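Chemist: Sequence first, predicted coordinates after that:
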Amino acid sequence: MSDDVYNQKSSLESYDPCTREVLDQHERIRKEFAAELINSVPNPSFILNNARKIVLYNETLAAAVGEQRENMILGRRPGELLRCCNSQKSWCGEAVPCVQCGALRAIQTAMTGGRAEEECMLLASIDGKVKSYTFKVNASPIVIRDEQYFIIHLADISDSKHKEMMERVFLHDLLNAVNGIVNAGTLIREDAIKSEHRDLAGMIVDRANFMANEIDAHRLFISAESKQLEIHNEPVAVKQILESVSTFYSGSQLAKDKNIFINSEIAEFGLLTDKRILYRIIENLVKNAIEASPANGKVEIKASSNENLALFTISNEGAIPMTVAHQIFRKSFSTKGKGRGLGTYSVKLFTENYLRGKVWFDSSQEDGTNFYVELPLSPSAEQLVTDPCQRGL
């Protein structure tokens, strides 16, 4: 951009983007592309020409930017209309930071004939005040009367991204605090002279360890749900995992009148998988089995393997009613009240989306309830599930 043009563009109000070419394109598109169609889209939507200038838009976009004057929208590029800080002194898409813009990447993909979805973190300057947005941007090419255009949809996900960030920060800080309690309680227990003080310190450590475990589980679930969970495969000794889960719950208040058994016939075998995720799968199933068991009931943990597969079975003596069975893996469905229902859903999510396995169950008054998790012994094996909804529904 020359110095003269740069100086002319000291603000968005200093130039008229609504040129005759833009108005002609606007009229041609409006005749071919019904306004009702784009206005039926609930999110801000608009159509760009090859110069990335807006030539058609919906009412939702006008409301979102607080601008009803057509000549102040037509001909502008998206960043200029949204008051992006980078477009205050440079044309939208031409400032140095624009190479990182998710919206520009999505539009450029559409301009090469593809469809794209990107996240755009935009810092806007509105009435002299800075405001941050995060948009999900969908861009697709569209041909109208033999002319190439690009249709763009924006979804403001600022609130959900802020909530996600704050939740991660909160959980991180909370876990640090709980680990501090664990360390302090451990020191007190080791130095305590009176047995009652050692018992009290031990109780503090146990409760803090339980809290830390719950926080870790929640963090893992959040990452999985947001598709940000990275897999770290390593050799895992199956019996060690099962014993760890059994020991954790055997000493908890949840299992005070229940009996947890690891089947004595379990052979020593291992598999190559993500240890954290496998632990959470078994833990959730054992926890659910404990909660579903009658007083003095038995929860049994089994595991076996063949040439390519490992099979885990978690059994309890309770039965699942048919009305519940059809919804058992649904997110937020629970028979335990509001605010529950992520246990079996997370098992299905972890097993089938991340560990390339499958999970199902059977239940009857005679045999109780059995949950099964089948996993490949190695992630290089062929994926077990082709339809993620094929079992347990």
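Modeler: Right, received. Where do you want to start? Residues are numbered from 1 along each chain as shown.

Chemist: C-alpha from now on. contacts and neighbour counts both.
Modeler: OK.

Chemist: So Lys331 is in contact with Arg340, correct?
Modeler: No. Counting by Cα atoms under 8 Å, Lys331 does not reach Arg340; the two are 9.2 Å apart.

Chemist: higher neighbour count, these two?
Modeler: Lys331 (16 against 12; other Cα atoms under 10 Å).

Chemist: which stretches of the stretch 1-150 of the chain form strands?
Modeler: Using DSSP state E, counting those that start in this stretch, the strands of the stretch 1-150 of the chain run over residues 45-48, 54-57, 116-126, 129-144, 147-156.

Chemist: this is the comparison structure:
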Amino acid sequence: MKNLFFSSLRNSLLTLVLLAVLPALGVILHSSLENRERDIKDAQAEALRVAQFLASEQQLITMRAEQLLSLLAQMPQVKALDAQATSTILRRLRTQSFVFTNIVATDAQGQIFGSALHLDRPVRLKAGQHFDTALQSGEFTVGDFNLGLPGTTSAPLLHFAYPITGNDGQALGLLATALRPDRYERIFNVASLPPGSVLSIADHSGKRIFRFPAATETSPTGQKIAMDLWNEVSGPNTLGTATVTFADGVRRIVAYTQLRLRPEAEPYLYISIGIPEQQALTGAINTLYRDLSFLAGAAFLAILVAWVVGGIVISRPVERLAAVARRLGSGDLDARSGAPEEFGELALLAKTLDDMAEALSEDITAREAAEVEVRKSEALLRMIMEALPVGVWMSDPSGRILYANQASRQIWGPAGESTESSPDLGAGFRAWRHDSGEALRPEDFVLARAIAGEDPAPVQVLDIETPGAAGHAVVHCAAIPIRDEDQALRAVMVVIEDITERTQREQARDSVEHIMRHDLRSPLVGFASLPQLLLREPNLTDEQRGWVARLGVSAGNMLRILDAYLKLSRIERGNLTLEPVQADLVALVQDARESLALLPSLKDKHVRLTLNGAPPAPIPGLVISCEETLCSTMLSNLLKNALEASPKGGVVEVDLEDLGHQARITVRNKGEVPLSIRDRFFEKYVTADKANGTGLGTYSARRIAEFHGGHIRLDASVPGQTTVAVLLPKTPPVKAGR
């Protein structure tokens, strides 16, 4: 039977073209799967970052609520159930920077006798599980789904309760306060997640306390979250990701975190961030469609070329060679094949027939050869220009666009008409100066300024609107004049880079830092002033004053940590200047040790400090020149990590060594760093599945050490032991902090 695929030269070429397309199709499909996996991982990482940030914020507020209520519960006026005095104290607190909706005090039966907000009539606090748990256990509790406290709105709130106990330890009443979860809307919006992303907060039983954006029809508050989502977030993992279908029918990539009052306690809150799977995979899907379209177009063109060129390049030359052979056979020695030399075996056959004639290449002059080389060079240059990721224009001295590569056409759209007095800026061109928002006149554009002879070459950052693919974009433009040997202007090259995404990322990061600096730090400053006010009360006992002092220390530490984070962010962006002061490393370690001793989870663990292998003397210690806040944060993070990793009753050894021009800090503890993360121990967000761990402690320590011109290393060579060593110059070099 005749084989149709190889029945002729043309059919054979078409078959080979189709077979050549198959590997490319396989590569495209494989690349699509890799893009899909990468996009899912990117979405998971982004959602996890936001969920961890919100969880950290909530844990901070919960800790503040516990400290505030426990302090109030120790006051004599509250213990005496003195309604007027208690209300006065609560209202005084309410006038400070306050994040809670209200604070109420009740007796053991739930009758409210004190409130930070005015109540028109006697009110009984609606009992809930947290109410009974606080009275029975005598401990701080977090409530389940419920509506507002008396005197506040009826919106769903997160409730906190702490018992009021007498001298005999019996419960006399209860202090309660609540937080509106909708305060997290701003942080969620700043995160710039894809459209359709959802923030969901549920209590310990899975009832939805808050959802943003709200969806009252499919996901009302007070109802249990979707079962698929609940099964994931309530699992054994404190932190994780999954892909589930929400109650609104949308399949989302979810990152969740569980919040606990204590490591061994059950979660009291579940925070989850969901990103629509379709949105996350948009890039991979579009890339697949684009690649398949390109492949289909290339295959069609290849088939068309094979069909047309096959007849021209193969069939016709074979017929022509046969005719020449017949003429030669008949005695016509003037017959010539005329075939060029570029066609392999056919050219070899033609050369055999044409050896008796003049070489075809004798008619090619040196000028024609040079023109061919010029055309090749121009083609190569055009290929390079089209492949560049930045836009490139080439203009003549009158401003008329001679050439625009693919990237510039995507940004600016098709070039329009131009005149000698008006440089060609593209049809519909509109631009503003990025820094001032001032509209840009055509004669102020970099191209016009370069044509006008401005030196050095002008550079601009512009906001533009064009009919191109970009539409609205932020671009960096530079004009480069091209002159001949007599310095006469021959052309102007304009280089355009689309920096929209980079600008948006910088703006988003600045927004988050602004929130931390103003919306978080300012209330915290107000909160830190409360202990000073309370210490002025003459009727506080020594124990109460001790608690108030500890509260002040904790608030100060929180402010220091927040300031250190803001400085660390500036270090990452490279715009923080090192301003060193003289600081005693011994004192810094002792301060960090005393601060960490206040944490209940670390009370049974200890830090042993030595200087050059011996207990440190009171003075002079080990003084270096450094950014004191950053070094204090670095030491606190290293000590906290070591204490948390140590077994119960463990001792963390800290040795400070004076090496002359350098100081070495060695932190050693029992316990091993998991092998899977040792190579990435100082990278961002790397953690060993530690409860409430963020993976930022060791990363920030590395950045701070490098910022001072030092370095940090991990030594896990001794089984059952972890050693972290930091080497810092006593005087940072000039290049440090850059």
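Modeler: Looks like it came in fine. These figures come from a predicted structure and were not determined experimentally.

Chemist: Could you dump the strands of the stretch 1-150 of the first structure into TSV with mean neighbour count and distance to Ser380 of the first structure added?
Modeler: As requested, the strands of the stretch 1-150 of the first structure are exported to TSV (neighbours: other Cα atoms under 10 Å; distance: least, Cα to Cα, whole Å):
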stretch	mean neighbour count	distance to Ser380 of the first structure
strand 45-48	25	43
strand 54-57	26	48
strand 116-126	18	30
strand 129-144	17	34
strand 147-156	19	37
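
Chemist: How much space separates Asn213 of the first structure from Leu175 of the first structure?
Modeler: Separation of Asn213 of the first structure from Leu175 of the first structure (Cα to Cα, to the nearest Å) stands at 9 Å.

Chemist: Mind checking which of the two has more residues around it?
Modeler: Shown here are Asn213 of the first structure and Leu175; by other Cα under 10 Å, Leu175 has more neighbours (19 against 15).

Chemist: And the more buried one, which helix or strand is it part of?
Modeler: In this structure, Leu175 of the first structure sits in helix 158-191 according to DSSP states H and E.

Chemist: check contacts around Thr629 of the second structure.
Modeler: Each residue near Thr629 of the second structure by Cα atoms under 8 Å, 6 or more residues apart in numbering is listed here: Arg560, Ala564.

Chemist: Contacts made by stretch 119-133 of the first structure with the rest, please.
Modeler: 82-85, 101-103, 134-137, 156-158.

Chemist: quick one: which of these is nearest Gly297 of the first structure?
Modeler: Taking Cα to Cα as the measure, Gly297 of the first structure lies nearest Ile157 of the contacts of stretch 119-133 of the first structure, at 46.5 Å.

Chemist: Mind jotting down where the helices sit in the stretch 251-393 of the first structure?
Modeler: Ranges of helices in the stretch 251-393 of the first structure, per DSSP state H, counting those that start in this stretch, are 275-292, 322-325, 343-353.

Chemist: CSV for those, including distance to Asp4 of the first structure?
Modeler: Conversion of the helices of the stretch 251-393 of the first structure to CSV gives the following (distance: least, Cα to Cα, whole Å):
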stretch, distance to Asp4 of the first structure
helix 275-292, 59
helix 322-325, 71
helix 343-353, 55
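
Chemist: For Lys53 of the first structure, which of the ones you listed is the nearest?
Modeler: It's helix 343-353; of the helices of the stretch 251-393 of the first structure, that one is closest to Lys53 of the first structure (Cα to Cα) at 40.1 Å.

Chemist: who does that closest one touch, helix- and strand-wise?
Modeler: helix 195-225, helix 275-292, strand 358-364 (3 or more Cα pairs under 8 Å, 6 or more residues apart in numbering; DSSP states H and E).

Chemist: what's the angle from it to helix 275-292?
Modeler: 150 degrees (axes from the mean of the first three to the mean of the last three Cα atoms, to 10 degrees).

Chemist: now the nearest residue to Asp199 of the first structure once chain neighbours are set aside: how far from Asn176 of the first structure?
Modeler: Leaving out its chain neighbours, the residue that sits closest to Asp199 of the first structure by Cα to Cα, 6 or more residues apart in numbering is Arg189, at 7.5 Å. Counting by Cα to Cα, the gap between Arg189 of the first structure and Asn176 of the first structure amounts to 20 Å.

Chemist: So between those two, which is more surrounded?
Modeler: Using other Cα under 10 Å as the criterion, Arg189 of the first structure and Asn176 rank with Arg189 on top: 22 against 13.
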